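> Just a sequence and a predicted model for now, questions to come.
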Amino acid sequence: MIQKRGTGVKGYTRDEIRRRLLRYHNIDGSEKLTGIEGVRKIMGRLGSIQYDPLNVVGRNADLVLQARVNDYNYENLYILLYKEHSLTDGFDKEMCIYNTEDFGRFSKVREAHAKAVINTLTYRGQLDALKILDEVKAFVAEHGQTGTKDISIGETRESSWGHRKLSSAALDYLYNKGELCVTDKKGTQKYFDLTERVIPSACMGTGDISQDEFLDWYIERRIRSVGFLWDKNGGAWQGHFLSDRDVRKMALERLVKQKRVFPFQLEGVSEICYACKEFLDLQTDEEQKDCARFIAPLDNIMWDRTLLEQLFDFSYRWEVYTPAAKRKYGYYVIPVLYNSRFVARFEPEPVGKTGCFRIKSWWWEPDVCPDERMHRVIREEMLRFSRYLQAECAEENMDIIR
């Protein structure tokens, strides 16, 4: 740690912050988090992980959790979401999974998102969906868990964009508003029920706090989801309320004054960074054994790609929506962490087609000179990743990193 003279703000080297970040997320494997209880603990710390339906080697949320929790299985997340309902689907940064205990505090986010949905319905010429909300709610109340295929109220139209049925648009609006909750998912198909049947009453309150109290909570929470952030627009500040830098600045001043977050200077970065106390208190001096992890494209530590590049000297772009001819690497490319460095990235074959974890392409970072020790640790991670996938690890994977 270094002290910045005359500023009253402590300074940290990039190596110190990298180590704290990986320990905070348990990506370094320092905590023996295992199975469903490990998921509970890491979700209690991070509060939110991003959901994305693309499934090549698991969905984004599964990839986030497997990097932090040993013996993780996608059923762990399913149980917490749709059996216990201790986690819930909802909009945070974007579509995310967060702790159900936070549901009440997200009421302001849901209000803002519901207004955005009305704008979308206006654009698509489907505002009549708002006229059948009571009818759709009555159907769900009578029939219980309901998917879009189970209900057909209002017009049906051929469309390649948006919902074909008004009842589907109404379900989506009621979900965004918080009157319905997702109670199951089969593939990408959502099933809904009345929120009061799903969310415990103890988690429904605290939505009546003042705007400043809400913003302080929401900004502190977003910092905790990553561990630390700077006050600079980017992916980590996406979502309603948080993209306004003036709003953030005032909230951060209040949070620093209340000692809920702490400013610090990151080596080589002019912007002031902010962290929760738990992050800065982490001890990383002891020798850590070698560790490799495959990181989700939308992992919390990847949310701000510019900050990621400043911290790790690693530039990453998710190219799934980039035309194939313009991609630098591949469709669904996964970064590889070795100790506290990003050393490579790879494109996997879709496991669902073969039942086998097979690497299509592998790219070492330009400044990396892999030795036998690095090869061994990465091969061990390949086997660990295969166990998470419940798939065989293709023999050629071991050779592709040579």
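Looks like it came in fine.
> use CA for all of it now, contacts and neighbours both
OK.
> what's the distance between the closest residue to Trp364 other than its chain neighbours and Gln283?
Nearest residue to Trp364, sequence neighbours excluded (C-alpha to C-alpha, 6 or more residues apart in numbering): Ala344, at 4.2 Å. Per C-alpha to C-alpha, to the nearest Å, Ala344 is found 27 Å from Gln283.
> Which one's more surrounded, those two?
Neighbours were counted for Ala344 and for Gln283 using other C-alpha atoms under 10 Å; Ala344 has more, 20 against 11.
> Does that one touch Asp367 like I think?
No. Using C-alpha atoms under 8 Å, Ala344 makes no contact with Asp367, being 10.1 Å away.
> How about Cys96: what's its closest non-neighbour residue?
Gln50 (4.2 Å).
> what's the answer for Cys393, then?
Per C-alpha to C-alpha, 6+ apart, closest to Cys393 is Phe357, 4.9 Å.
> right, and that neighbour touches Glu392 too?
Yes. Contact criterion C-alpha under 8 Å: Phe357 and Glu392 qualify, at 5.9 Å.
> So between the two, which is more surrounded?
Taking neighbours as other C-alpha under 10 Å, Phe357 and Glu392 compare with Phe357 leading, 25 against 16.
> Next up, the contacts around the more buried one.
By C-alpha atoms under 8 Å, 6 or more residues apart in numbering, the residues touching Phe357 are Val57, Pro348, Glu349, Pro350, Val351, Ser386, Leu389, Ala391, Glu392, Cys393, Ala394.
> Let's see that with 6 Å instead.
Val351, Glu392, Cys393, Ala394 (C-alpha atoms under 6 Å, 6 or more residues apart in numbering).
> Against that first model, consider the following:
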Amino acid sequence: GDLMVKERKNFQRIYDLTERVLPSWVDTSTPDMGDVGRFLIHRALNAHGLARAKEIRDHIHLAEKNTIEAVLRDMVETEEVLSVKMENTDNMEYYLLPGTLEKTGARKKTNMRLELLSPFDNLVIQRDRLKRIFDFDYQLECYVPSKKRKYGYFMLPVLWGNEFVAKLDPKAKRASNLLLVKKLLFEPGFKDYDAILSPLSILLRQYALFNNLDGIKVEKTVPVFFKNMLQKSLR
């Protein structure tokens, strides 16, 4: 176009002539579908680590199914992308970048960071993939009627090291300036409650501080006995 947005001030767009906004060296030609497919594949695999063809397509919907699959075949043939199969996934074919294997091999198994993830994090955004690879059943239910919710209004996945260990439903109580832990649901089979207590307490304090809240109240945990353990640790 003749004009482009140069900047914004107080939410107002400020326009200028295109030649004064867009440098002349920028390539504005339309890329062919092969280039688009290669770009989207790299974006998806950098975000997810490894993914099936459908999951690559679902990451950003800008190319047709046949385009992604054709470019994937070419990239596998030139070893720009690797094709692998995982155990316990019905022999499904996954794709990853060569550097991903190197990073995985170099990563220490002792990394036990505890994280609260957004429902829109790349690791969890594709729920079927999450269930298949991590055996973690998760959904965002803030748009689901309360009587039909399985877990809670705004459940956040809890990642400990390389395992999903719990779901947390937090709520900011602004009137009392408290972070309310409405529900903390540990995954079936989880047993390391003593080990997770300290890092979880630290994480919740950080989360409360991030949301400008002074205190934390634990309302419900599964298993029940962990509620008193956690509340005592947070004092």
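Ah, there it is. Computed from a prediction, not measured in an experiment: that's the story for all the values here.
> shared neighbours, Phe357 and Glu392 of structure 1?
Common neighbours of Phe357 of structure 1 and Glu392, using C-alpha under 6 Å, 6+ apart, do not exist here.
> and the longest strand anywhere in structure 2, how far from structure 1 on average?
If you go by DSSP state E, structure 2 has its longest strand at strand 163-173. Compared with structure 1 after fitting, strand 163-173 of structure 2 has a mean deviation of 1.7 Å; criterion: mean C-alpha distance after the TM-score superposition for structure 1.
> Stretch 8-22 of structure 2 spans what distance, first to last residue?
16 Å.
> try stretch 202-216 of structure 2
End-to-end distance for stretch 202-216 of structure 2, by C-alpha to C-alpha: 11 Å.
> next one: stretch 290-302 of structure 1
21 Å.
> Could you tell me where it falls in structure 2?
Mapped onto structure 2 using TM-score structural alignment, stretch 290-302 of structure 1 covers residues 112-124.
> And the residue nearest to Trp364 of structure 1, what's its match in structure 2?
Counting by TM-score structural alignment, the partner of Ala344 of structure 1 is Ala166.
> Was I right to think its match contacts Pro188?
No. Counting by C-alpha atoms under 6 Å, Ala166 of structure 2 stays clear of Pro188, with 9.0 Å between them.
> just to revisit the earlier point, which position in structure 2 aligns with the residue nearest to Cys393 of structure 1?
Match for Phe357 of structure 1 (TM-score structural alignment): Leu179.
> same check, this time on Lys115 of structure 1
Per TM-score structural alignment, there is no equivalent position to Lys115 of structure 1 in structure 2.
> quick one: contacts for Lys115 of structure 1?
Contacts of Lys115 of structure 1 by C-alpha under 6 Å, 6+ apart: none found.
> now whichever helix or strand it is part of, how far from the centre of its chain.
In the assignment (DSSP states H and E), Lys115 of structure 1 maps to helix 107-124. Computed by C-alpha atoms, centre = their mean, to the nearest Å, the chain-centroid distance of helix 107-124 of structure 1 equals 22 Å.
> who's in contact with the following helix or strand past that helix?
Towards the C-terminus, the helix or strand next in line after helix 107-124 of structure 1, according to DSSP H and E, is helix 133-143. Contacts with helix 133-143 of structure 1, where a contact means C-alpha under 6 Å, 6+ apart, come from Ala170.
> which residues in structure 2 does the next helix or strand after helix 133-143 of structure 1 match up with?
Later in the chain than helix 133-143 of structure 1, the nearest helix or strand by DSSP H and E is strand 146-147. Aligned using TM-score structural alignment, strand 146-147 of structure 1 spans no residues in structure 2.
> Report all helices and strands that strand 146-147 of structure 1 contacts.
Counting by 3 or more C-alpha pairs under 6 Å, 6 or more residues apart in numbering; DSSP states H and E, the packing neighbours recorded for strand 146-147 of structure 1 are strand 189-194.
> Mind giving me the packing neighbours of the strand it packs on?
Counting by 3+ C-alpha pairs under 6 Å, 6+ apart, strand 189-194 of structure 1 packs on strand 146-147, strand 180-186.
> Could you say which of the ones you listed is packed most deeply?
strand 146-147 (a mean of 21; mean count of other C-alpha atoms under 10 Å).
> pretty sure Ile2 of structure 1 is touching Gly11, no?
Yes. Applying C-alpha under 6 Å, one finds Ile2 of structure 1 in contact with Gly11, separated by 4.7 Å.
> Which of these two has more residues huddled nearby?
Gly11 (20 against 12).
> in what helix or strand does that one lie?
Here Gly11 of structure 1 is assigned to strand 10-12, by DSSP H and E.
> what's that strand packed up against?
Packed next to strand 10-12 of structure 1, using 3+ C-alpha pairs under 6 Å, 6+ apart, are strand 2-3, strand 262-266.
> The longest helix seen in structure 2 vs structure 1, average offset?
Of all the elements of type helix in structure 2, the one with the most residues (DSSP state H) is helix 193-210. For helix 193-210 of structure 2, the mean deviation from structure 1 after alignment is 1.9 Å (mean C-alpha distance after the TM-score superposition for structure 1).
> hey, where'd the strands end up in structure 2?
So, for structure 2 - with DSSP E - the strands run 3-9, 12-17, 50-51, 82-85, 93-96, 114-116, 156-160, 163-173, 178-186, 215-218, 221-222.
> okay, those in JSON lines with distance to Gln231 of structure 2 next?
Output for the strands of structure 2, formatted as JSON lines (distance: least, C-alpha to C-alpha, whole Å):
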{"stretch": "strand 3-9", "distance to Gln231 of structure 2": "46"}
{"stretch": "strand 12-17", "distance to Gln231 of structure 2": "47"}
{"stretch": "strand 50-51", "distance to Gln231 of structure 2": "38"}
{"stretch": "strand 82-85", "distance to Gln231 of structure 2": "44"}
{"stretch": "strand 93-96", "distance to Gln231 of structure 2": "42"}
{"stretch": "strand 114-116", "distance to Gln231 of structure 2": "18"}
{"stretch": "strand 156-160", "distance to Gln231 of structure 2": "18"}
{"stretch": "strand 163-173", "distance to Gln231 of structure 2": "14"}
{"stretch": "strand 178-186", "distance to Gln231 of structure 2": "10"}
{"stretch": "strand 215-218", "distance to Gln231 of structure 2": "6"}
{"stretch": "strand 221-222", "distance to Gln231 of structure 2": "11"}
